[in-house]
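Undergrad: Just a sequence and a predicted model for now, questions to come.
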Amino acid sequence: MKNVVILGVLAVLVVVVGYFMLFGTSEQAVTGETPDEQAQQVAPIPTEETTSPRLGSGTLEDLRLLGENMECTISYTDEAQGSIVEGTYFVSEGSMRGDFLIDAPDYSGKVVSSMIVDDQMMYVWSDINGQLFAVKMDLSLIEDSTVETNEPVKLDEEVNYNCTPWVAVDRTVFMPPNDVVFQDMSALMRTGMEYGTMYEGGGVPEGFDMSQF
């Protein structure tokens, strides 16, 4: 009788051990992964910030070619004109926009001038004594030292900048305003006039069509 009981207990143990061997396999054994590997799959991967604040000096073109999304304040002293230029500057994916306030004693003290570079084109427009002057030009013209393009801040001029990450990028700022008609710089050059002549005498130069504004 005692032997029967012992055999019964052994049979139960065999069944229990067999059950756990078949159905009690750990998740680690099923997946073939260690606990550390499983934790890495569950834990979110931290994203690194692609842009950090920048404070220093350099050119607008240097900032544009960084390929980062930034919004900046810019200050620049035009030694040739003796004027101080201050403004804002946005750059994203190779496009840029600057809006500047320029000291201009000959033109009621201040001139508001803006520029956009996008798709190999530059757009420049300025409010001078209540009149709007606007031109567009291929970037290749800027590389031609014989052409006076008169953008408010030249792309290769050294400026002081204070830039922060532009988190909520709005690419509409790189679209030229719809209510401004831009004269084509190449067409102006064919008439023998350069954009710089617009500032001489404060008047509208011959060949520049103001009727569209």
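TA: Nice, I can see it. Just so you know, these numbers come straight off a predicted model, no measurement behind them.
Undergrad: contacts and neighbour counts: CA atoms only from here.
TA: OK.
Undergrad: Number of residues surrounding the nearest residue to Ile128 once chain neighbours are set aside?
TA: Spatial nearest neighbour of Ile128, chain neighbours left out: Val111 (5.8 Å); criterion: C-alpha to C-alpha, 6 or more residues apart in numbering. When neighbours are defined as other C-alpha atoms under 10 Å, Val111 has 20 of them.
Undergrad: Below is an additional structure, to be compared with the one above:
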Amino acid sequence: MQKIILPTLIVILSGLAFSACNKTDNQAATTKEESPVVAKQEEKNGGSFTGNVKDLMGFNKNQKCTWTALDQGEGVVYVAGDKSRSEFEMAAMEDQLAQQMFSISDEEWVYSWNPVTKQGMKAKIDEMDQGEPGEMEGYNPEDINESDNDYQEMSNQDYEFKCENWRVDQKMFVPPTDVEFTDMNAMVEQMKQGTQNLKQVCNMLTGEDKDECLAGFEE
């Protein structure tokens, strides 16, 4: 399962990262202090630069940037104000074929989908931010933890971006109508409800048996 959900989680969480960066940038816009990210951009004259996706969002410019990473794939990111669109070509991994994953995000929603299977996921960012860390871990901790570690490594890793200005096309930030999107917020809620239902079994026990049963959900 982990090999199947990893590419999807990477793209979804990348969209969340872009949105989070946008919120941070908007809050920081009131200060006049020059950030290291802006300085880095000026040194590169807005062209190629080495950095991560968070650096890219810190530029606050309408840009189209491409990148290639050995053994991970290649992608293109379109940035326009508080909106972003990512198109990733995932490299083949072991018995998993190469595949494409697209993602768009703004300050409210993030959509990610596979253009071939026409299946995707959507998430309301504020509701995801309000979730407690590890909410989904009780459902399948090994898959989620390992996938999250891969995402963190990918989002913090430096890449060689090649950027240029682009004429913004708002249609690029509209979710496709021929894709079936699963609501990730509802899915998390269902997982939480499922865990609560399982805990009811513990309440049928007494003494140490009950304590051990409840402790199993906290591990």
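TA: Here it is on my side, so go on. What you see is a predicted model, and the numbers here were worked out from it, not measured in a lab.
Undergrad: overall similarity of the pair, as a TM-score.
TA: Overlay of the two chains. TM-score (TM-score structural alignment, normalised by the length of structure 1): 0.53; 136 aligned residues with a C-alpha RMSD of 3.4 Å.
Undergrad: quick one: secondary structure of the residue nearest to Ile128 of structure 1?
TA: Counting by DSSP: H, G, I helix; E, B strand; the rest coil, the backbone at Val111 of structure 1 sits in strand.
Undergrad: Just tell me what it corresponds to in structure 2.
TA: Alignment note: Val111 of structure 1 maps to Gln99 in structure 2; criterion TM-score structural alignment.
Undergrad: Could I get the full set of helices for structure 1?
TA: Along structure 1, counting by DSSP state H, helices occupy 2-23, 27-31, 35-42, 60-65, 139-142, 185-190.
Undergrad: and the residue nearest to Ile128 of structure 1, what does it touch?
TA: Applying C-alpha atoms under 8 Å, 6 or more residues apart in numbering to Val111 of structure 1 gives the contacts 101-104, 126-129.
Undergrad: Any figure for the gap between it and Ser145 of structure 1?
TA: In this view, Val111 of structure 1 and Ser145 of structure 1 are 25 Å apart by C-alpha to C-alpha, to the nearest Å.
Undergrad: and if you look at Val5 of structure 1?
TA: In this structure, Val5 of structure 1 and Ser145 of structure 1 are 107 Å apart, going by C-alpha to C-alpha.
Undergrad: Count the neighbours of Ala80 of structure 2 for me.
TA: 20.
Undergrad: And for it, nearest residue in space, chain neighbours not counted?
TA: Distances taken as C-alpha to C-alpha, 6+ apart put Asn62 closest to Ala80 of structure 2, at 4.5 Å, once the chain neighbours are dropped.
Undergrad: Identify the residue of structure 1 aligned to that neighbour.
TA: Under the alignment (TM-score structural alignment), Asn62 of structure 2 pairs with Asn69 in structure 1.
Undergrad: ok, and which of the helices of structure 1 has the densest surroundings?
TA: When these are scored by mean count of other C-alpha atoms under 10 Å, the highest mean neighbour count falls to helix 60-65 (a mean of 19).
Undergrad: mind listing the strands for structure 2?
TA: 49-51, 63-69, 73-80, 83-90, 99-105, 109-114, 119-124, 159-165, 180-183 (DSSP state E).
Undergrad: Report how many residues lie close to Ile116 of structure 1.
TA: Ile116 of structure 1: 24 neighbours (other C-alpha under 10 Å).
Undergrad: That one reaches Val135, doesn't it?
TA: No: Ile116 of structure 1 lies out of contact with Val135 (C-alpha atoms under 8 Å); the separation is 10.9 Å.
Undergrad: Overlap of the contact sets of the two?
TA: Taking C-alpha under 8 Å, 6+ apart as the contact rule, Ile116 of structure 1 and Val135 both touch 123-124.
Undergrad: Kindly reformat the contacts of Val111 of structure 1 as JSON lines and extend each row with distance to Ser75 of structure 1.
TA: Formatted as JSON lines, the contacts of Val111 of structure 1 follow (distance: C-alpha to C-alpha, whole Å):
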{"residue": "Leu101", "distance to Ser75 of structure 1": "10"}
{"residue": "Ile102", "distance to Ser75 of structure 1": "10"}
{"residue": "Asp103", "distance to Ser75 of structure 1": "12"}
{"residue": "Ala104", "distance to Ser75 of structure 1": "15"}
{"residue": "Ser126", "distance to Ser75 of structure 1": "18"}
{"residue": "Asp127", "distance to Ser75 of structure 1": "19"}
{"residue": "Ile128", "distance to Ser75 of structure 1": "20"}
{"residue": "Asn129", "distance to Ser75 of structure 1": "23"}
